[in-house]
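Engineer: fold the following.
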Amino acid sequence: MNLSSYLEQHKSIRDEINWIQSNLTTVKVEEHAEEIALHINQLSGKLKIHLMNEDKFLYPSLIANPDMAIKQMAIDYQNEMGDLQERFKSFKDKYNVKSKLLEKKESFVEEAKVVICAIEDRILKEEKEIYLFI
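Structural biologist: The predicted structure is shown next:
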């Protein structure tokens, strides 16, 4: 299994997150709503590809590991990611177009901070824990 591919995907996800974070004020949302929506959709696509790769390759190989601790960790990670994936999908569906962003600027800014923090925490956790077993 190629760890560099997962790390490259994380970098690409972080790039989208960083761009969105740099525009998390109501004034910037008004000025850049169309671009923000584009980056939300790009982030969604990148997350979808990353999660598909993990579900198809990473987790099955770790679940097949004879070490029960590694196997259980992989199962736990997979379950946690399902929750985060649903939270992000809900967020994306609420704010994936300019008009939705402009309609709910304040709630977008607050929700984006929470969702982005959860994604960043997950990436760090993967890199510091689960990727050690690849």
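
Engineer: only C-alpha atoms from now on, for both contacts and neighbour counts.
Structural biologist: OK.

Engineer: so where do the helices sit in the protein?
Structural biologist: For the chain, applying DSSP state H gives helices covering 3-21, 26-53, 59-63, 68-95, 98-103, 105-128.

Engineer: any chance of those in TSV, plus mean neighbour count?
Structural biologist: Formatted as TSV, those follow (neighbours: other CA atoms under 10 Å):
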stretch	mean neighbour count
helix 3-21	16
helix 26-53	17
helix 59-63	17
helix 68-95	15
helix 98-103	16
helix 105-128	15
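
Engineer: next, the second sequence, to be compared with the first:
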Amino acid sequence: MNIDKFKADHLAILSGIQRLRDLTRLGVPAADEIAAALVKFSTTIRLHLAAEDKFLYPSLEKSQDPQIVAMSQRFEREMADIAQRFMAFARNWNVGAKIAADFDGFRRAANLTLKPVWDRMQQENREFYPRIEAM
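Structural biologist: Next up, the predicted model:
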């Protein structure tokens, strides 16, 4: 199975997280830029999640390898919660004025939301994708 697109998405997602970190260090004056970056970033994540749900997980769950099936189901199940929390975060902080009005709240929410996304991308890159490529 060719997962190059999924791997490229991971690079874009990790880059998006880093971009948000860099902008956040600039503080309240960057609130509009942060919101714009978050909107762009959330689009990348939405498209990636849709591709996983429509193509990757269903394809893997048809595998003859029960370990792949179990791993796919576990990753899909775990990702649902992370995705839901990220989408709520993105909806809540998609306007610069909201970020500027509660910058500390935004930073706390970003840390609580983006760390699990970052960790998940690393876990998939380290465990899931190599297993898929070895099929």
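
Engineer: hmm, back to that, who wins for proximity to residue 134 of structure 1 among the helices of structure 1?
Structural biologist: Nearest to residue 134 of structure 1 among these is helix 3-21 (6.8 Å), distances taken as CA to CA.

Engineer: and the contacts of that closest one?
Structural biologist: Residues outside helix 3-21 of structure 1 that contact it (CA atoms under 8 Å, 6 or more residues apart in numbering): 36, 39-40, 42-43, 46-47, 50, 113, 116, 120, 123, 131, 134.

Engineer: and for stretch 113-121 of structure 2?
Structural biologist: Applying CA under 8 Å, 6+ apart, the contact partners of stretch 113-121 of structure 2 are 10, 14, 17, 82, 85, 86, 89.

Engineer: the fifth one matches what in structure 1?
Structural biologist: It refers to residue 85 of structure 2. The alignment partner of residue 85 of structure 2 in structure 1, by TM-score structural alignment, is residue 87.

Engineer: which non-adjacent residue is nearest that match?
Structural biologist: Of all residues not flanking residue 87 of structure 1 in the chain, residue 115 sits nearest, at 7.4 Å (CA to CA, 6 or more residues apart in numbering).

Engineer: map residue 102 of structure 2 onto structure 1.
Structural biologist: Per TM-score structural alignment, residue 102 of structure 2 is aligned with residue 104.

Engineer: now do residue 123 of structure 2
Structural biologist: Using TM-score structural alignment, residue 123 of structure 2 sits opposite residue 125 in structure 1.

Engineer: now do the contacts for residue 63 of structure 2.
Structural biologist: With contacts defined as CA under 8 Å, 6+ apart, residue 63 of structure 2 is in contact with residue 69.

Engineer: residue in structure 1 paired with it?
Structural biologist: In structure 1, residue 63 of structure 2 lands on residue 65 (TM-score structural alignment).

Engineer: what do you get for residue 49 of structure 2?
Structural biologist: In structure 1, residue 49 of structure 2 lines up with residue 51, judged by TM-score structural alignment.

Engineer: how near is that match to residue 20 of structure 1?
Structural biologist: Distance, residue 51 of structure 1 to residue 20 of structure 1, using CA to CA, to the nearest Å: 20 Å.

Engineer: again, but for residue 97 of structure 1
Structural biologist: Relative to residue 20 of structure 1, residue 97 of structure 1 is positioned 14 Å away (criterion: CA to CA).
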